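[1] Predicted coordinates and the sequence they were generated for:
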Amino acid sequence: MVKPKISIIIPVAPNSKFEKTLEAIRNVNYEKDKIEIFIIKGENPSKQRNKGIKLAKGNIILFLDNDSIIEKDYIKKILKRHEDYDVVGGPAITLATDSFLQKSFGFVLGSYLATQKMQSKFRKVGKARKATEKELILCNLSIKKETLDKNGLFNEKLYPNEENELLNRFQKNNVKILYDPEIVIFRSQRKNIKGFMKQIYTYGLSRMEHFKLKPNFTKPIFFMPSLFVLYLISLIFFKPPWYFIPLILYIALDLVFSIEISIRERKLWAILTTPLLFLILHISYGYGIFRGIFKRRKSNNNEVQIKKITWK
């Protein structure tokens, strides 16, 4: 039986490091002559990925980020799932070597209070199942080449959230999509609160850009953080006692989910870090949504640099 060829596409920013990702790929239990890697430097990840797709010769296109660390049996796992599914993905797990603050970022991102169904992107949740864009993350995603050829590539006007638009399009075309909690990659979270705030702000900004490109009023949950920001601002001007009830409920939920995290992860110190991080996340995302309404990000059409790596 002829084994499928894998094309791994890794978009990187100028001066970014990717050696640890390459080392992890080199150590996989799969024939090296069946793997090709495209390291694509640029400033528009969607465009970079599309360039790689067009050059790829593999049956399966695997998308990783420059900090994605895969396990030795990773490729065999995705190939087994691709026998029945066109798109396969799983969570991006925080590295065990990350600091307690970085782990706290991961705990919050993997909580239902912060990300709802999208918690599946950041920790193992449930069993393998048919999935939507809410559960898959692009730094751990593989797609059959024929599926991309048939249904189109990434929208180069979007970043991040470009995989959400792509997977929504796939879903409308009855593409088979799978989330498997055992197909994991490992990566570090942002190093400090400033980086975390910028990350979440960018998610909100891009979500609004996606909405403006293809309006969809069936997912109002994405706009709840922006309403929360408005509510917090209104507290400055409007202060009857009953008006503080939503804030009290929010604080209660914040504490309940922080306790749940500390129990689930067996980290008592998480009770001290996660309550504030929930608030930071919701405000940052809500602010990003607002900025996305009025701000139009400059499109980056700079050329990309492509490096192909193969092993014998």
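    Great, that's in hand.

[2] alpha carbons only for contacts and neighbour counts from here, please
    Will do.

[3] any chance you could map the helices in the protein?
    According to DSSP state H, the chain carries its helices in the segments 19-26, 45-55, 74-81, 100-109, 112-115, 145-151, 162-172, 193-213, 224-234, 245-265, 270-294.

[4] With mean neighbour count as extra columns, can I get those in a markdown table?
    Listed next are the helices of the chain as a markdown table, based on neighbours: other CA atoms under 10 Å:
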| stretch | mean neighbour count |
| --- | --- |
| helix 19-26 | 16 |
| helix 45-55 | 21 |
| helix 74-81 | 17 |
| helix 100-109 | 22 |
| helix 112-115 | 18 |
| helix 145-151 | 15 |
| helix 162-172 | 18 |
| helix 193-213 | 20 |
| helix 224-234 | 16 |
| helix 245-265 | 16 |
| helix 270-294 | 21 |
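
[5] Structure two is appended below for comparative analysis:
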Amino acid sequence: METGLTPVFSFVIMDDSLTFTIIIPVKPAGVVRALERLRQSVDYPAERFEVLVAEGRKPSRQRNLAAAEATGEVLYFLDDDSLTEPGFLQRAARHFADPSVAVVGGPSLTPGTNTLFQRAVGIALASPLGGGGARNRYRAAGTARATSERELILCNLAFRKEIFVTMGGLDERLYPNEENELLDRIAQAGLGLRHDPELAVQRSQRPTLRAFFRQFCGYGRGRGEQTRIAGVRSVVDFLPTLFLAYLLLLPLLPWWPALLPLCIYGAVAAVSSLAGAAGKRLFSAIPWLMVLYPSLHLCYGFGFAKGLLFPRFAQQGGAPADVSLRRVKALGFPWAEHFPEAR
């Protein structure tokens, strides 16, 4: 992917005639829960937005192919389970009225109807210990502001199509973290990223501890692979892996002061668990939080090391994954169950 050239963009101030293409990737024959919510909640003029569903097994490629077929001026990416709120397109359009803004996104919030375990996951991700600099992806905090990739998440993220296409789209070698790599390139080109805490979607957390382990091994691996492609961004990315290495080496260390970092970590985890549960008035979540914090860090650390040392893109080959696109709604038309496939 070419990244050595600085792209030049020219924009006019956008008004309420801005057009959107909502893009939703899904596994083959997967259920798209986001569609029914869109039918119920979108109150944007019908002639100004369309919806593309991209079926396949490689989300970065699915999103890129859908973006190439999009007719809207703004690409709004959702996941198949992203539940939007009324007025979200109008809110995004107001941000894009500023010509310096290239990308707009908001948080992914845990529904109150989730199980105790899932709500505990939401608390952990929204905390300084669990989410760190990315915690605002999982909570509605503050006001709309300029931001970095740390606060933006692809299940609720809008790009100007011109910028997305000119910048080469998502790096298809990556999943997850494909948006983080692209957002870094957009920011380096001097274009604005904006986070709006009120531009939120609701998404359920993983339902089991095993699924949570897999999720954070995957997140870590994606960050490790991003580091291989784009270089080191921050030493913070390495901390979970260093914590894992420390625990593995701990039995070999003969002197008791070696336990001090582990004792400090345990105390911080206990305080974070109590504070997070108190903030949500969900004290029954404390035992789960005491399990989730170390699980999150160790799984992420393992995944990061794996992605850094054994990136999947170094082993990939063969033909690109098949993707099927269909327009569920086209610009200028009302909702329909099916429009002809775009590709």
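    Good, I have the coordinates. Everything numeric here is computed off the predicted structure, so don't read it as measured data.

[6] quick revisit: out of the helices of structure 1, flag the one nearest residue 186 of structure 1.
    helix 19-26 (9.9 Å; CA to CA).

[7] follow-up on the earlier one: looking at the helices of structure 1, which is nearest to residue 13 of structure 1?
    helix 45-55 (8.2 Å).

[8] in structure 2, what residues pair with the closest one?
    Mapping helix 45-55 of structure 1 onto structure 2 (TM-score structural alignment) gives residues 59-69.

[9] on average, how far is that stretch from the matching bit in structure 1?
    In the superposition against structure 1, stretch 59-69 of structure 2 averages 0.5 Å from its aligned positions (mean CA distance after the TM-score superposition for structure 1).

[10] Touching that stretch from outside, list them.
    23-26, 52-56, 75, 77, 161, 165, 169-172, 174-175, 178, 321, 323, 325, 342 (CA atoms under 8 Å, 6 or more residues apart in numbering).

[11] Any of those residues buried? List them.
    23-26, 52-56, 75, 77, 161, 169-172, 174-175, 178, 323, 325, 342 (16 or more other CA atoms under 10 Å).

[12] The aligned partner of residue 207 of structure 1 in structure 2: what's it in contact with?
    The alignment partner of residue 207 of structure 1 in structure 2, by TM-score structural alignment, is residue 223. For residue 223 of structure 2, the contacting residues are 176, 177, 237, 304, 307, by CA under 8 Å, 6+ apart.

[13] ok, the residues you listed vs residue 15 of structure 2, which is closest?
    residue 177 (31.7 Å).

[14] Pretty sure the closest one sits against residue 222.
    Yes. Counting by CA atoms under 8 Å, residue 177 of structure 2 touches residue 222, with 5.3 Å between them.

[15] Serialize the helices of structure 1 to TSV and add fields for distance to residue 128 of structure 1.
    Shown next, in TSV, are these (distance: least, CA to CA, whole Å):
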stretch	distance to residue 128 of structure 1
helix 19-26	24
helix 45-55	26
helix 74-81	10
helix 100-109	20
helix 112-115	18
helix 145-151	21
helix 162-172	17
helix 193-213	26
helix 224-234	29
helix 245-265	20
helix 270-294	28
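
[16] do you know which of those lies nearest residue 93 of structure 1?
    Of these, nearest to residue 93 of structure 1 by CA to CA is helix 100-109, at 7.7 Å.

[17] Give me the distance from that closest one to the chain's centre.
    Per CA atoms, centre = their mean, to the nearest Å, the displacement of helix 100-109 of structure 1 from the mean C-alpha position of its chain is 15 Å.

[18] try stretch 142-159 of structure 2
    So, by CA atoms, centre = their mean, the centroid of stretch 142-159 of structure 2 is 9 Å from its chain's centroid.
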